[in-house]
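Asker: Got a sequence here, can you build the structure:
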Amino acid sequence: MDWLQVVVLSIVQGLTEFLPISSSAHLILVPVLTPWNDQGLAFDVALHIGSLAAVVLYFRHELVRMTVSWVGSLRGGGQDDDARLAWWVLLATVPVCLIGFTFRDAIEVGMRSPILIGVSLIGFGLVLGYADWRRRRGGRSEYQLGLKDVLLIGLAQALALIPGTSRSGITITAALLLGMSREGAARFSFLLSIPVIALAGGLEIVGLIRESHEVDWVAVTVGALLSGISAYLCIHYFLAFIKRVGMQPFVVYRLLLGGWLLWLFW
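Answerer: So this is what the prediction gives:
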């Protein structure tokens, strides 16, 4: 791998993991627009580790409180808001895990069409636009969710297994439609990303252990650092941006990108 490839892939992963614009669509475009070969599984693992480290670092204070309260609830100490939020994050992760593990091979083989990605970008982008327009002001925070809300957001997250949907995009859309504020929807979506990225990264690590290829540790380390830095900045500025502007700029971007993919591959 050359250094330009390392930098581009790391920043693309760090940004698109959390913006509602679909990382799969962008990772499809990189080899289309460049002569680069596949970066390899070790580099993919490093990028996921960087993104995971970024979101854990950003929400470190919340995660400490949630973990302490959650452990306390297991010991019979009752549930406060932090313990309940921890349980909600775990519960909302179950649907995507069950569906992902059950249909993983079918998804990887049969749903990587750029045309499908383009349609998903446009279709789910329009739904995101409607949800954001409908929820322009106010709404509940992530601490005010109920069981029904969590189950519906968890089921929506499973739709992100369709390439082009965007995990953050579909969970934010569902949360907005359920009456959450923009910031609350985004924060809950980011918390949901922690177990999902950890599980996906774990599967990749298992695959990496089975491989016997050499690993470029310098490129892997730099990739993880760049992915982590770009992801952290993305989370920080995204939360500030949507509070003032909303989701519509991302909706327009999804429509343009989806239209371009359809024009390119139809």
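
Asker: all contacts plus neighbour counts: C-alpha atoms, from now on.
Answerer: Will do.

Asker: Just the buried residues of stretch 16-35, please?
Answerer: Residues of stretch 16-35 classed as buried: 16, 17, 18, 19, 20, 21, 22, 23, 24, 25, 26, 28 (neighbour count, 16 or more other CA atoms under 10 Å).

Asker: So which of these sit within helices?
Answerer: When DSSP state H defines the helices, the subset of those inside them is 16, 23, 24, 25, 26, 28.

Asker: Contacts only, for residue 129.
Answerer: When the contact criterion is CA atoms under 8 Å, 6 or more residues apart in numbering, the partners of residue 129 are 247, 248, 251.

Asker: Let's see this one next, to set against the first:
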Amino acid sequence: MGWLEAIVLGIVQGLTEFLPVSSSAHLRITSAFFFGNDAGAAFTAVTQLGTETAVLIYFFSDIWRLLRAWFVGLAKRDERGYDYKLAWYVILGSIPIGVIGLAFEDAIKGPARNLYLNGTVLILGALALAAAERYGRQRRGPDQLTLRDGLVMGGAQALALIPGVSRSGGTITAGLFLGLERSVAVRFSFLLALPAVFASGLTQIPDILDPTAADTQGGLVVFPSIPQMVVATIIAFVLGYASIAWLLRFVENHTIYVFVWYRVLLGLVVLLAVSNGVVAAT
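Answerer: Predicted structure coming up:
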């Protein structure tokens, strides 16, 4: 991987990770359209350590409160309040993506990165997001999350292993269909991502260090050097932190239809480009 590609992909990761547009699809598309290759699933997973560190810092007080409530609740049954339950919702909601990620690791690194599939999923995900925005009642506030919410949104998050689905897009869509307020769905989406994304990023570091062991996608895959990986992750962290604040303000006062139209347009561009031989699907 060249330095320009590493920097550009770090920027793309930071700007798109928390938007419901699929950062993994954007990394895949950017690599294919502008650099003629695929940066690979490992690159995506490791740069997400940067954006999730941004979540950890931005929501530090909330995360610390939940962790404290969880540990206290484990020791003292009579102090198991709402925060204790919410911590469990995050933990249990993180299980689906972990199980599916391990079970289908080879498919995620290979066939799931086909641009035909990614473009199609971008469009289908946009339609689901639009339906959730249109028909979701959005009446349930931040103190009304349930175990069902955690499990359903966790299941939706697992679908994001396919580039184009979008982790935040899937969880926000599920949250809106469950009747959560838009801002509540977004904030819980941030928390729900932490265990799974950190686990995924840390387990993919060996693939970056030993690319020959990770190359399951053919000759188009390129791998960054360690300095390039570090720089890309730092860039993703800085821009990711800024995008968290922006998105939270945005969803409090606007619908998310702008992301719907963007996804549809991008998906159509990808499908047309692949169909006409502008870029290879794999």
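
Asker: Overlay the chains and give the TM-score.
Answerer: After superposition, the two chains reach a TM-score of 0.90 (TM-score structural alignment, normalised by the length of the first structure), with 265 aligned residues with a CA RMSD of 2.4 Å.

Asker: Pick the one among the contacts of residue 129 of the first structure closest to residue 105 of the first structure.
Answerer: Nearest to residue 105 of the first structure among the contacts of residue 129 of the first structure is residue 251, at 29.9 Å by CA to CA.

Asker: residue in the second structure matching the closest one?
Answerer: In the superposition onto the second structure, residue 251 of the first structure corresponds to residue 260 when matched by TM-score structural alignment.

Asker: repeat for residue 227 of the first structure
Answerer: Taking TM-score structural alignment, residue 227 of the first structure has residue 236 as its aligned residue in the second structure.

Asker: give me the number of residues near its match?
Answerer: 31 (other CA atoms under 10 Å).

Asker: Hmm, it is touching residue 47, no?
Answerer: Yes. With contact defined as CA atoms under 8 Å, residue 236 of the second structure and residue 47 form a contacting pair (6.5 Å).

Asker: Now the common contact residues for the two.
Answerer: 10, 13.

Asker: Who are the contact partners of the residue most central in space within the second structure?
Answerer: The structure's the second structure has its C-alpha centroid closest to residue 167; by CA atoms, centre = their mean the separation is 3.6 Å. Listed by CA under 8 Å, 6+ apart, the contact set of residue 167 of the second structure reads 20, 22, 156, 157, 158, 159, 160, 161, 193.

Asker: 10 Å instead?
Answerer: When contacts are counted by CA atoms under 10 Å, 6 or more residues apart in numbering, residue 167 of the second structure is found next to 17-24, 153-154, 156-161, 173, 189-190, 192-193.

Asker: Is the closest residue to residue 83 of the second structure other than its chain neighbours in a helix, a strand, or coil?
Answerer: Using CA to CA, 6 or more residues apart in numbering and skipping residues adjacent in sequence, the residue nearest residue 83 of the second structure is residue 66, 5.4 Å away. Secondary structure of residue 66 of the second structure, reduced to three states by DSSP: H, G, I helix; E, B strand; the rest coil: helix.

Asker: Burial check on residue 66 of the second structure, number of neighbours?
Answerer: Other residues near residue 66 of the second structure number 20, with proximity taken as other CA under 10 Å.
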